[in-house]
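[1] Have a look at this fold, sequence not included:
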């Protein structure tokens, strides 16, 4: 994991507005969230079973994430690499998965894989954050 220094940290805003802006830049709201915290996610690079993500976490200061008017504050963004097994899954749950469809995806082989050329990914993450921030034209508070 590579922690990024960005002016987004500590910024506050309306979740609904922020989500729309991030979506317009290819950043999605992660569906795995708590009502008091979440993160925006975008893929910086993908090849085979390796994916490098930019993640921008936030906490809810007022409201809950199932409402667009929740008021959020951004935390420290980071870049992370996931490595997944793109082959067939032959574990004890494979038959149940095939017959019931209950488990759709395999667990990542490594949820925090080694990242080569960290300075490149640090720069790419910081540029993406600044691109989104610049489009908000000062509509976030400090």
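    On my side now, so go ahead. On a predicted model such as this, the values are computed, not experimentally measured, just so you know.

[2] Going by C-alpha atoms from here, please, whenever you check contacts or count neighbours.
    Noted.

[3] Show me which helix runs longest in this protein.
    helix 118-135 (DSSP state H).

[4] residues of that one that come out buried?
    By neighbour count on 16 or more other Cα atoms under 10 Å, the buried set for helix 118-135 is 121, 122, 125, 126, 128, 129, 132, 133.

[5] which residues does the first one contact?
    Spelled out, it's residue 121. With contact taken as Cα atoms under 8 Å, 6 or more residues apart in numbering, residue 121 is in contact with 44, 79.

[6] take the one below as the second:
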């Protein structure tokens, strides 16, 4: 994992407003969330079973994430690599997987895989955040 220093850290906004803006940049709201915290993420690179994500976490200061009017504050963004099993999963659920199709709940082979050329991914993450932050600043100032 590569933590990124960015001006987005500490910014506050309403969830519904920034969610639409993040979506316009290809960043999606992670469906695996708690009502008091969540994250936006986008794929920086994907090949075979390896995916490199930019993740921008946030905490809810007021309200809950099932409402657009939840007031949030952004935390420290980071770049992370996930390596998933793209073959068959040979465990106690293998028969179910074979009869039902792809098992979407397979455990990743590596949640925090090794990142080669960290400076490249750091720059890619920072550039994406800068684009989002510029739009966010324009949106919040209008």
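    It's in. Worth saying up front: this structure is predicted, and the values here are computed from it rather than measured.

[7] Take the buried residues of helix 118-135 of the first structure and lay them out in CSV including distance to residue 113 of the first structure.
    Shown next, in CSV, are the buried residues of helix 118-135 of the first structure (distance: Cα to Cα, whole Å):
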residue, distance to residue 113 of the first structure
121, 13
122, 15
125, 17
126, 20
128, 21
129, 22
132, 26
133, 28
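
[8] Which single one of those is nearest to residue 87 of the first structure?
    Nearest to residue 87 of the first structure among the buried residues of helix 118-135 of the first structure: residue 121, at 26.8 Å, using Cα to Cα.

[9] Give me the distance from the longest helix of the first structure to the chain's centre.
    Chain-centre distance of helix 118-135 of the first structure: 13 Å, with Cα atoms, centre = their mean, to the nearest Å.

[10] which SS state does residue 95 of the second structure fall under?
    helix (DSSP: H, G, I helix; E, B strand; the rest coil).

[11] Next, count neighbours for it.
    By other Cα atoms under 10 Å, the residues close to residue 95 of the second structure number 12.

[12] just checking, what residue in the first structure corresponds to it?
    By TM-score structural alignment, residue 95 of the second structure lines up with residue 95 in the first structure.

[13] What's the separation between its match and residue 89 of the first structure?
    Residue 95 of the first structure is 10 Å from residue 89 of the first structure, where distance means Cα to Cα, to the nearest Å.

[14] With residue 49 of the first structure instead?
    Plainly put, residue 49 of the first structure is 14 Å away from residue 89 of the first structure if you go by Cα to Cα.

[15] Check the contact lists of the two and give me the overlap.
    Counting by Cα under 8 Å, 6+ apart, residue 49 of the first structure and residue 89 have no common neighbour.

[16] what's the closest non-adjacent residue to the most centrally placed residue in the first structure?
    With distances taken as Cα atoms, centre = their mean, residue 41 lies nearest the centre of the first structure, 2.3 Å away. Nearest residue to residue 41 of the first structure in three dimensions, chain neighbours excluded: residue 55, at 4.7 Å (Cα to Cα, 6 or more residues apart in numbering).

[17] Contact partners for the one you found?
    Residue 55 of the first structure makes contact with 39, 40, 41, 42, 77, 78, 79, 80, according to Cα under 8 Å, 6+ apart.
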